[in-house]
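Enquirer: okay, sequence plus prediction incoming.
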Amino acid sequence: MRTWPFALLLAACTACGVGPTGVIDAGEPARGFIQGTRLYFVQDDRLVSVSRPEGPLEAAEAVELLAGGPTSKESERSFVTRLSKNMAVRVNDDGFALDKSVSMLVGGRWLPPVSRLSRMATGQLVCTIAAATAAKRGVDVDDVRVTVPDQGQVRCEDFK
């Protein structure tokens, strides 16, 4: 019995010429779709997505959660909101509007309605609405355009 064909086959299979390498860092692992609802809060002066187990929700429901502010655990991680406590927001299919006619009684005095939002607060609303809409449509957040009063249509990435 000849053993040389087997030795040749074994040598061909083991001698491919590729040497061993060290560990190669490839970045963050793939996460896929995040379950629940994504809300956008502020951490270190930038927008950060936070996943909540509720959902998926309609955009208006997600904005209601956002308006409630960060949970105690989120606050411990330095998440804050730039949304005013006295604002009234109406969310529609493709955007939002501030209800400028609503005043609120807070601490025994009437606060005027919010007519303008800071850029960061606008980003919180845009990204939260875009995330809820994207989850509903099965598309990427940055593929969704949100109509902002006095600004037209914007995307979440415009605020990052």
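Expert: Ah, there it is.
Enquirer: every contact and neighbour count from this point should use C-alpha atoms.
Expert: Will do.
Enquirer: how near is the residue most central in space within the chain to residue 68?
Expert: The residue lying closest to the centre of the chain (CA atoms, centre = their mean) is residue 49, at 3.7 Å. Separation of residue 49 from residue 68 (CA to CA, to the nearest Å) stands at 15 Å.
Enquirer: ok, structure two:
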Amino acid sequence: MTPARAALTCCVLALAATGCGIRPTGVTDGGTAPSGISQGMRIYFASDRGPRGVARPDRTIDQLDDVFKLLFSGPSPAERDEGLTNVLPEVGYRATAHRGHVTVTAPRFGFTSPQDQGTGQLVCTLARAEVLLHGTRPDKVQVTIVGERGRAGPYQCQQFLAP
């Protein structure tokens, strides 16, 4: 072996022995895995795949009726760019709750069908608010809507969400 080749081989072996330069560490704890529902308020807007929730972590609500102001403020410009829209008419909604049963009164609200996106927006947004305000389990919240054509529901949010 020539001296130049021997020197090159030594250099390659030395580099291989040093590895990438990152020293091993012990096991680190990443904390517990996320579980349950996300924190903070979520409101739901219509999309091409059905109602879709968007986070409003900086918004707090003190009563169920507060969600209507959030809904009617509409999606942000970025959310509109993603195809989200509010399809609910502003007709003077009021909401009350008793043990996870939410009743929405909207005298001039007309349902186009029991599964329309406007109904989904109401049901899912109010269900989320009920969870935050009263600690009801999300799968236990039921929403009934009283409109100009009578009563509809009770509904649960998962009925409106795409799998």
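Expert: Now that the structure is in, tell me what you want to look at. Quick caveat: nothing in here was measured; it's all calculated off a predicted structure.
Enquirer: map the residue nearest to the centre of the first structure across to the second structure for me.
Expert: Matched to the second structure by TM-score structural alignment, residue 49 of the first structure sits across from residue 53.
Enquirer: in the second structure, spot the helix with the most residues.
Expert: Longest helix in the second structure, counting residues (DSSP state H): helix 117-134.
Enquirer: so that helix corresponds to what in the first structure?
Expert: Using TM-score structural alignment, helix 117-134 of the second structure corresponds to residues 120-137 of the first structure.
Enquirer: quick check: the match of residue 49 of the first structure touching residue 41?
Expert: No - counting by CA atoms under 8 Å, residue 53 of the second structure sits too far from residue 41 to count as a contact (9.6 Å).
Enquirer: identify the contacts common to the two.
Expert: Common neighbours of residue 53 of the second structure and residue 41 are not found (criterion: CA atoms under 8 Å, 6 or more residues apart in numbering).
Enquirer: A helix includes residue 113 of the second structure, no?
Expert: No - assessed with DSSP: H, G, I helix; E, B strand; the rest coil, residue 113 of the second structure is coil; it does not lie in a helix.
Enquirer: and it, how far from residue 146 of the second structure?
Expert: Here residue 113 of the second structure is placed at a distance of 14 Å from residue 146 of the second structure (CA to CA).
Enquirer: quick one, which of the two is more surrounded?
Expert: residue 146 (20 against 10; other CA atoms under 10 Å).
Enquirer: so the more buried one makes contact with residue 105?
Expert: Yes - in this structure, residue 146 of the second structure is within contact of residue 105 by CA under 8 Å, at 4.9 Å.
Enquirer: contacts only, for the residue nearest to the centre of the first structure.
Expert: 38, 39, 40, 41.
Enquirer: determine which two of those are furthest apart.
Expert: 38 and 41 (9.8 Å; CA to CA).
Enquirer: what touches both of the two?
Expert: Shared contacts of residue 38 of the first structure and residue 41, counting by CA under 8 Å, 6+ apart, come down to 49, 50.
Enquirer: contact partners for residue 66 of the first structure?
Expert: 39, 40, 41, 128.
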